[in-house]
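**Student:** I'll drop the sequence and a predicted model, then ask my questions.
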Amino acid sequence: MDALDVARWQFGVTTVYHFLFVPLTIGLSVLVAILQTMWHRTGNERYLKLTKFYGKLFLINFAMGVVTGIVQEFQFGMNWSDYSRFVGDIFGAPLAIEALVAFFLESTFIGLWIFGWDRLPKRLHLAAIWAAAIGTNLSAYFILAANSFMQNPVGFRINPESGRAELTDFVAVLTNKVALVTFPHTLAGAFLVAGSLMVTVGLWHVMRNRDSADTGAYRFATKLGSWVVLISSALVVLTGDIQGKIMTEVQPMKMAAAEGLYTTESPASFSVLTVGSLDGSRELFAIKIPYLLSFLGTGDPNGTVQGINDLQAQYASQYGPGNYAPIIPVTYWSFRFMIAFGLAAAAIALLVLWSQRKGRTPTSKWLLRAGLVMPVLPLLANSFGWIFTEMGRQPWIVFGEMLTRDGVSRSVSLTEVLTSFTAFTLIYAVLAVVEFKLLVRYARAGVPDVTPDDDTDDTDDTDDAERPLAFAY
């Protein structure tokens, strides 16, 4: 084990941990805005209660996402300084815009939304949550544009004197074909997570508090969340199909590794299960669906999909001696776990809708148990999706331009990286407990009472501006 190994583990752990909060924040921001819009248009207190209820869960998650996200950018300078020097001119641009525009937009308007209840006009207050939601989604786009450069570098040139990558076309970076398809795919996955949480909380209250006056609100939330999950699942499949074709074009080794395809095939079969040799050089046993991989990768059932061994020979000739294949079992199984967990969440959402057909109240304990684990499934799907994306690119940190081993900080020792890795892991473990307890506590508390206070003294002439700001919840 050396500093490179630990630096990779640290970045992987902190990034996956951070991304547990990101999709929920992205999805809930829009769903809360939709609920408040419904209240604004109808005046129905049900939607106001749900807005404040899920809005509280959104704010808890947003705060935790901000805290864990700050660490990501620090690591570029601490553990990956050679990478930062090489690509900072390009990678820094979208990240700077994300911080200066998108993040400030969302954080500013979230503040207005929190403290603007009964202070801002209803339309302006509604606009604040929509602005925050738009800022959240813009943040996702700029970050994905930066990551997409690592997958498919465009809009740059290599300075022969400094050896650094220099930005030549910022529009090309923002319109990278990988970014254009990764963004909707990521958003669909985010709504899958947010919809699942909405289902879980609503279903728990529907089944545990059947005689509550707010049962109607919970039933609506459960149905809305279920439909969000089903629609998001369909969009994940659609955008994933497009993403697979682009991946076959720009990163054929990743596609070959995802399918355990060792030799070039035309037509190529989709691997349901493949067992390879220990050295990852050949296939020993496989269960396959004919023609499917060719269609997924090229859009043509008879299309050609390159194999791992042929690509390895090609890259060794192009880039020099070395192993250019990722860790096949990790790439292969992370791709399948991503699909399996996402489909499982969609199946539970379908069962929840069926259990509430024609006004029925679900009673199955098994359904409740499935509902309680439901948010974990799309979170796992998102995590395995990112593991596949990043591990499938290896050994490149910037595909075709810089190897991961060349991006690590040369002056940082194994002890230093190991110390920071241990510290962050322990801190994140504590934060995970805090986040979980807060979400469970406020989810179990149920929707708030939004009845106006009838005891207000109308003769009180105290200047409202002199009253202290109060958190709306």
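**Tutor:** Great, that's in hand. The structure presented is a predicted model; accordingly, all values stated were derived computationally and were not measured. Numbering: from 1, shown residues only.
**Student:** all contacts plus neighbour counts: C-alpha atoms, from now on.
**Tutor:** Fine.
**Student:** where does residue 271 fall, helix, sheet strand or coil?
**Tutor:** Recorded secondary structure, residue 271: strand (DSSP: H, G, I helix; E, B strand; the rest coil).
**Student:** hang on, it packs against residue 287?
**Tutor:** Yes: if you go by Cα atoms under 8 Å, residue 271 and residue 287 touch, sitting 6.0 Å apart.
**Student:** so between those two, which is more surrounded?
**Tutor:** Using other Cα atoms under 10 Å, the more surrounded residue of residue 271 and residue 287 is residue 271, with 19 against 12.
**Student:** tell me the contacts of that one?
**Tutor:** Shown in contact with residue 271 (Cα atoms under 8 Å, 6 or more residues apart in numbering): 259-260, 286-289, 293.
**Student:** rerun that using 10 Å as the cut-off
**Tutor:** 258-261, 286-290, 292-293, 332 (Cα atoms under 10 Å, 6 or more residues apart in numbering).
**Student:** ok, now residue 398?
**Tutor:** Counting by Cα under 10 Å, 6+ apart, residue 398 touches 83, 86-87, 147-153, 404, 407.
**Student:** run through who's touching stretch 93-106.
**Tutor:** With contact meaning Cα under 10 Å, 6+ apart, stretch 93-106 is reached by 29, 66, 73, 92, 108, 110, 112, 128-147, 167, 170, 173-174.
**Student:** put this next to the previous one:
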Amino acid sequence: MIDMTVVELSRWQFAATAMYHFLFVPLTLGLSFMMAIMESTYVMTGREIWRKATLFWGTLFGVNFAMGVATGIVMEFQFGMNWSYYSHYVGDVFGAPLAIEGLMAFFLEATFIGLFFFGWDRLSKVGHLTVTWLTALGANFSALWILIANGWMQNPVGAKFNPDTMRMEVTDFIAVIFNQVAQAKFVHTVSAGYVCGAVFIFAISALFLLQGKHIELAKRSMVVAASFGLASALSVVVLGDESGYVATEHQQMKIAAMEAMYHTEPAPAALTLFAIPSDLPGEPAFQVQLPWVLGLITTRSIDRDLPGITELTEHAAIRVQSGIVAYKALQEIRADGTNTAARATFDEHWADLGYGLLLKKYREDVENATGEEITMAALDTVPDVWPLFWSFRVMVAIGFFFIAFFGVWFYRASRGWLDTSRPMLWIAFATLPLPWLAIEAGWLIAEYGRQPWAVEGVLPTFYAASGLHFWDLVISLTFYVALYTVLLVIMVMLMLKIIKAGPQDKLFAAADEGEDADFVVAALPATPANKELGS
């Protein structure tokens, strides 16, 4: 039988490393384009203040980039360590985008980031600007291929299970690349990263104005951040709407759980603003709703129903029964590869094989499952409702707040009122943690809402885990959390030191002593130029 404690610890370990990793990714995405915009302004105007701004924000970008690389590598190792059967089962599909990301995107980004830091006095203005834009594009290409891989986990298109190899194999790589879910996730995720970068620059610039320091740089940075942030915040909401529509097409249970919608509502469904859960499973004890809104967002129509959790569970039970047929046919094929009747049966039912595998939680001989076990497997397709319900509302509320926030500051910037109100500057500085709160809530919705699937409808999470021991996971989980916490504290201290020192005429001049300079260099990606700087 499956040891669910081991599975849960494996999930916690991957979730912890992923959440830590994604503290750095959105800031990398946002700062990369903001740097490119500022340097473009420098090249076009020749004003040194824009060069100094690019250097300052670029130094913070470099420290954050290094931490993103360090935490991201461990995540990929975990596919082999903690999720070995996942790697075997879907590695032919999932591994391709990861390999392309490493070969095409990450190397592009890592190569040009070295030229960005150490090419200021070696390249022409236009040459260095090209390097900066390529660095930004490399960061976004990395996100694209990672999200293609993740999008396939949400909507596994372009692949089919091969009963001879016992693996999912690619049948249409173009369909994998242009997966509707992946494309929606990519544009939504990178837009959220742009908001994060804009808020970061805006908050630090507001702090400078409150302190009466670096005023010229702060004001110019705030103008760029307000414009870029407003456009990004608007796109996040619009593209989030698209993500909701796509999820309705491919992950109806996730939508129903996010809305605590236990029964199908008449079309068009209402959007729940607030709800109080009941003591028993079923409709919330109290809820406040906006008529029609959910139906319009998720179905783009006024006559299409959204199925509730109860109805979706009943449909899942039917798919579990079909999965039993597929599993039985698979066993016959493994016993006799020439059994054409079994292959025909399997081809008819293979799409429901994953639902049949849900029964492995309850018994080894899936083909002999009882009606009660089929019902329990169907109920397992329902994720925890209330964490998803509130995470979604936190994310959406912060998203609309940022539209208002950047709209107000865009107007104030156009009137030259950036430093006329200290309370407004304090509010701007206080918004600093909000992008990360919204982004982490969004990833909780995406990944926790997919449960119980590692790959939606194909591979249950508990079936994908490695056969590790309890203490293996306890020790490694404790080690990773402790190590990442220490690294996070070091990074925050280093960034605070750079911010406190303020913009400099040259990179790394923020360090006052040689040992501090070495610390800054050590925090950046290893490149041949680092040796020169260290010497």
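**Tutor:** Now that the structure is in, tell me what you want to look at. Keep in mind the model is a prediction, meaning the values are calculated, not measured.
**Student:** which SS state does residue 262 of structure 2 fall under?
**Tutor:** Of the three states, residue 262 of structure 2 takes coil under three-state DSSP.
**Student:** ok, now the one 5 residues further on?
**Tutor:** Residue 267 of structure 2 carries the three-state label coil when classified by three-state DSSP.
**Student:** roughly how far does it sit from residue 214 of structure 2?
**Tutor:** Residue 267 of structure 2 sits 56 Å away from residue 214 of structure 2, taking Cα to Cα, to the nearest Å as the criterion.
**Student:** average offset of the helix ranked longest in structure 1 relative to structure 2?
**Tutor:** Using DSSP state H, we find that the single longest helix of structure 1 is helix 215-250. On superposition with structure 2, the mean distance recorded for helix 215-250 of structure 1 (mean Cα distance after the TM-score superposition for structure 1) is 1.1 Å.
**Student:** so where do the strands sit in structure 2?
**Tutor:** All strands of structure 2, identified by DSSP state E, fall at 159-162, 167-170, 271-276, 286-290, 453-455, 459-460.
**Student:** what about the last one, distance to the chain center?
**Tutor:** So the one you mean is strand 459-460 of structure 2. Here strand 459-460 of structure 2 is found 20 Å from its chain centre; the criterion is Cα atoms, centre = their mean, to the nearest Å.
**Student:** state the span of structure 1 onto which it is aligned.
**Tutor:** Aligned using TM-score structural alignment, strand 459-460 of structure 2 spans residues 402-403 in structure 1.
**Student:** any of the contacts of stretch 93-106 of structure 1 buried? List them.
**Tutor:** Neighbour counting with 16 or more other Cα atoms under 10 Å marks 29, 110, 112, 128-147, 167, 173-174 as buried within the contacts of stretch 93-106 of structure 1.
**Student:** mark which of those residues are part of helices, please.
**Tutor:** The members of these that map onto helices under DSSP H are 29, 110, 112, 128-147, 173-174.
**Student:** center of structure 1 - which residue?
**Tutor:** Among the residues of structure 1, residue 23 comes closest to the average C-alpha position under Cα atoms, centre = their mean, at 4.2 Å.
**Student:** which one in structure 2 is aligned with it?
**Tutor:** Applying TM-score structural alignment, one finds that residue 23 of structure 1 aligns to residue 26 in structure 2.
**Student:** now do that match against residue 305 of structure 2, distance only.
**Tutor:** Separation of residue 26 of structure 2 from residue 305 of structure 2 (Cα to Cα) stands at 35 Å.
**Student:** re earlier: so for residue 267 and residue 214 of structure 2, which sits in the more crowded spot?
**Tutor:** Applying other Cα under 10 Å to residue 267 of structure 2 and residue 214 shows that residue 267 carries more neighbours, namely 18 against 14.
**Student:** mind listing the helices for the stretch 251-400 of structure 2?
**Tutor:** Counting by DSSP state H, counting those that start in this stretch, the stretch 251-400 of structure 2 has these helices, from start to end: 252-258, 293-299, 309-335, 340-349, 353-357, 371-379, 385-414.
**Student:** figure out which of those is closest to residue 203 of structure 2.
**Tutor:** For the helices of the stretch 251-400 of structure 2, the distance to residue 203 of structure 2 is smallest for helix 385-414, at 11.7 Å, taking Cα to Cα.
**Student:** before I go, just wanted to say thanks for your time.
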